[in-house]
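Engineer: have a look at this prediction, sequence included:
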Amino acid sequence: MQASIRMADTPQLQYLLRIGDTALILAQRLGEWTGHAPVLEEDIALANMALDLIGQCRAVLAHAGAVEGAGHDEDQLAFLREERDYRNVTLVELPRGDFAFTVVRNTMMATFFKLLWQRLAASGDNELAAIAGKAVKEARYHQQHAADWLVRLAGGTAESRQRTEKALADLWPYHAELFAPDAVDEHAAQTGLGPRWSELREPWLTDMAQILEEAGLALPETVPFLSTGKQGVHSEHMGFILADLQHLQRAYPGGVW
């Protein structure tokens, strides 16, 4: 069995891991729809969005490994860390749910990634800025695609609207973690690496309010709940994701395609 690796706990690396890990775990959840989407076209679309996210994840994790300088590549960072060393937000690790759940989550996360990549295109880290320049185009498409589905489901049958409303109510409390300020964000802002994620909250809410208004849905009220995935404290679902994600690399050390 392949042993785990550990990375340096510097603010710069933690900031990069938050981005890469969030894309990685969301891609894993979207990949679970392969062969199960409501229509063939959407099956392909979700798989392609998962591949886009994996591409973003690979680029960011490869850069994180280079910054650390300990010889870790993107595969090692994706597959060989312990659960508490992943820095993705909790929102993306929640179970796949039904199609409405996936649509609402995709809308929330694509909106966030669009805003984040836009700001990272001006990063003082040239490699990260280059990654952002490509990724923002993908995130814009992901947002448009998910938002179109959200409007369609909310305006469809009584059943599709009820499921969309439930998904929004279930997912909304987790958005607060995206914008919770901490020392990692502050260091990124002070060094020019990237924006404080808290700075994205107002434009994110504006975008989401517009999408929900078009869907005939109200912006949910904020509740006093804060998940902690960015700190490495995950939900009970994360271990099951990693069991699937890491099995081959753990069982066959050094295996490559």
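Structural biologist: The structure has been received and is ready for your questions.

Engineer: C-alpha from now on. contacts and neighbour counts both.
Structural biologist: Noted.

Engineer: just give me the neighbour total for the nearest residue to residue 235 once chain neighbours are set aside.
Structural biologist: Excluding its sequence neighbours, the residue lying closest to residue 235 (C-alpha to C-alpha, 6 or more residues apart in numbering) is residue 90, at 6.8 Å. Neighbour count for residue 90, taken as other C-alpha atoms under 10 Å: 25.

Engineer: next one: the one 3 residues further on
Structural biologist: Applying the criterion other C-alpha under 10 Å, we find 24 residues in the vicinity of residue 93.

Engineer: included below, for side-by-side comparison, is a second structure:
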Amino acid sequence: MSDDHVYLTLAEGHEDDTRWAYGTGFEDPLHGVDTTVPEGVDAGALAADCVALADDALVSAQRLAEWVTRAPELEEEVALANIGLDLLGQARLLYSRAGQADGTGRDEDAYAYFRDADDFRNVRLAELPGGDFAFAVVRLLVLSSWRLAHFRRLEAHPDPVLAAVAAKGVKELTYHRQYAAEWCVRLGDGTDESHRRMRAALDEVAPYLGELHSAYDVRDEVADDLRQVTEAAGLPLPVYRPLPGSGRAGEHTEHLAPLLTELQGIARAHPEATW
């Protein structure tokens, strides 16, 4: 199976090939959406869900930003930066919704810049160091497949704001998954060295898959995506070896705190500044 075939298979049902970065587009996904928390929706649970999803996106975006000036080609550098912008745009909307829902009125900057690592609720796979390009695309494939499956379900969420954010995100995450799938097949079915690195990347990701499935019940969808890509690339499916702990419970690796120090440094040094 060629990488083009995988790309088209995963794109089925999403023929709109818009790849404009989330944070730079001209369409407001919340235009005309009622921001009142609907009756019957647990506002605290809604806020917690939004924060967790936003933390996943923010931390992933920061890791993708590390590839600027480091990607194998300029085109891939731009692509990864735009994917990071997509995720950053999702994080901004989700943080804002959390501040509305929990009644604190906190804005996106308060959530992103003025919480410590123990307060973050992202999954641990997102925070692992960048590694080589093979690891970057494997992680992107897994996280985008997982997030896409969950966002598809959130399109029917009773909160209209979260549903609107999910509907917008589905289009972007479909592209993220396709981009990662193309590279996984290209590298897995490439040279001996690229194949070796892809196998190593799958082994490195495998222990964190259990945490993803514990967070949202989308195991079947993610497994189908991984099966398609690994078969096309001549790679083995990653073997689940779950690690104890959960980022959703604030239990993180030693890598998150340094990442946040870099991300939050300027904002904390100038807490009253506006940009």
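Structural biologist: Done, it's in. Predicted model only: the values in this text are computed from it and were never measured.

Engineer: tell me how they score on TM after superposing.
Structural biologist: Between these two chains, after superposing, the TM-score reads 0.88 (TM-score structural alignment, normalised by the length of structure 1); 233 aligned residues with a C-alpha RMSD of 1.3 Å.

Engineer: got the contact list for the aligned partner of the residue nearest to residue 235 of structure 1 in structure 2?
Structural biologist: In structure 2, the residue paired with residue 90 of structure 1 according to TM-score structural alignment is residue 124. Shown in contact with residue 124 of structure 2 (C-alpha atoms under 8 Å, 6 or more residues apart in numbering): 208, 246-247, 252-253.

Engineer: rewinding a little: report the separation between the residue nearest to residue 235 of structure 1 and residue 123 of structure 1.
Structural biologist: Separation of residue 90 of structure 1 from residue 123 of structure 1 (C-alpha to C-alpha, to the nearest Å) stands at 25 Å.

Engineer: can you check residue 224 of structure 1 too?
Structural biologist: 32 Å.

Engineer: and those two? which has more neighbours close in?
Structural biologist: Neighbours were counted for residue 224 of structure 1 and for residue 123 using other C-alpha under 10 Å; residue 123 has more, 21 against 6.

Engineer: tell me the SS of that one?
Structural biologist: coil (DSSP: H, G, I helix; E, B strand; the rest coil).

Engineer: that one pairs with which position in structure 2?
Structural biologist: In structure 2, residue 123 of structure 1 lands on residue 157 (TM-score structural alignment).

Engineer: touching, that match and residue 164? I think so.
Structural biologist: No. Using C-alpha atoms under 8 Å, residue 157 of structure 2 is not in contact with residue 164, being 9.1 Å away.

Engineer: list the buried residues of stretch 145-163 of structure 2.
Structural biologist: Neighbour counts over stretch 145-163 of structure 2 (16 or more other C-alpha atoms under 10 Å) mark 145-152, 154-155, 159-163 as buried.

Engineer: chain center to that stretch: distance?
Structural biologist: Offset of stretch 145-163 of structure 2 from its chain centre (C-alpha atoms, centre = their mean, to the nearest Å): 13 Å.

Engineer: which residues sit against stretch 250-270 of structure 2?
Structural biologist: 62, 112-114, 116-122, 124, 127-129, 245-246, 273.

Engineer: stretch 87-102 of structure 2 too?
Structural biologist: 22-23, 37, 43-44, 46-48, 50-51, 53-55, 57-58, 60-61, 105-108, 111, 161-162, 165, 169.

Engineer: PyMOL command for the buried members of those residues?
Structural biologist: Of the contacts of stretch 87-102 of structure 2, the buried ones go into a single PyMOL selection, burial set by 16+ other C-alpha under 10 Å:
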select buried, resi 22+23+37+43+46+47+48+50+51+53+54+55+57+58+60+61+106+107+108+111+161+162+165+169
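
Engineer: which of the contacts of stretch 87-102 of structure 2 fall in strands?
Structural biologist: Secondary structure from DSSP state E places none of the contacts of stretch 87-102 of structure 2 in strands.

Engineer: helices of the stretch 151-257 of structure 1, start to end?
Structural biologist: For the stretch 151-257 of structure 1, the helices defined by DSSP state H, counting those that start in this stretch cover 158-171, 183-191, 201-215, 238-251.

Engineer: mean per-residue distance, whatever helix or strand residue 88 of structure 2 lives in to structure 1?
Structural biologist: Assigned by DSSP states H and E, residue 88 of structure 2 belongs to helix 74-101. Helix 74-101 of structure 2: mean distance to aligned residues in structure 1 after superposition is 0.4 Å, counting by mean C-alpha distance after the TM-score superposition for structure 1.

Engineer: quick one, what contacts the residue sitting nearest the centre point of structure 2?
Structural biologist: Nearest residue to the geometric centre of structure 2 (C-alpha atoms, centre = their mean): residue 57, 4.6 Å. By C-alpha under 8 Å, 6+ apart, residue 57 of structure 2 lies in contact with 87-88, 90-91.

Engineer: residue 200 of structure 2: which of those is nearest?
Structural biologist: residue 87 (25.9 Å; C-alpha to C-alpha).

Engineer: quick one: map that closest one onto structure 1.
Structural biologist: Under TM-score structural alignment, residue 87 of structure 2 pairs with residue 53 in structure 1.

Engineer: follow-up on the earlier one: kindly reformat the helices of the stretch 151-257 of structure 1 as a markdown table and extend each row with mean neighbour count and distance to residue 33 of structure 1.
Structural biologist: Shown next, in a markdown table, are the helices of the stretch 151-257 of structure 1 (neighbours: other C-alpha atoms under 10 Å; distance: least, C-alpha to C-alpha, whole Å):
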| stretch | mean neighbour count | distance to residue 33 of structure 1 |
| --- | --- | --- |
| helix 158-171 | 17 | 17 |
| helix 183-191 | 16 | 33 |
| helix 201-215 | 16 | 24 |
| helix 238-251 | 15 | 14 |
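
Engineer: and of the ones you listed, who's closest to residue 152 of structure 1?
Structural biologist: helix 201-215 (7.5 Å).

Engineer: in terms of secondary structure, what does that closest one contact?
Structural biologist: helix 99-120, helix 126-154 (3 or more C-alpha pairs under 8 Å, 6 or more residues apart in numbering; DSSP states H and E).

Engineer: distance to residue 47 of structure 1 for these - can I get that in a markdown table?
Structural biologist: Shown next, in a markdown table, are those (distance: least, C-alpha to C-alpha, whole Å):
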| stretch | distance to residue 47 of structure 1 |
| --- | --- |
| helix 99-120 | 13 |
| helix 126-154 | 12 |
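
Engineer: and residue 201 of structure 1, which of these is closest to it?
Structural biologist: Of those, nearest to residue 201 of structure 1 by C-alpha to C-alpha is helix 99-120, at 8.6 Å.

Engineer: and the angle for that closest one with helix 201-215?
Structural biologist: 140 degrees (axes from the mean of the first three to the mean of the last three C-alpha atoms, to 10 degrees).

Engineer: which residues touch helix 99-120 of structure 1?
Structural biologist: Under C-alpha under 8 Å, 6+ apart, the answer for helix 99-120 of structure 1 is 30, 37-38, 91-92, 96, 128-129, 132-133, 135-136, 139-140, 142-143, 146-147, 149-150, 153, 160, 163-164, 167-168, 171, 175, 193-195, 197, 200, 203-204, 207-208.
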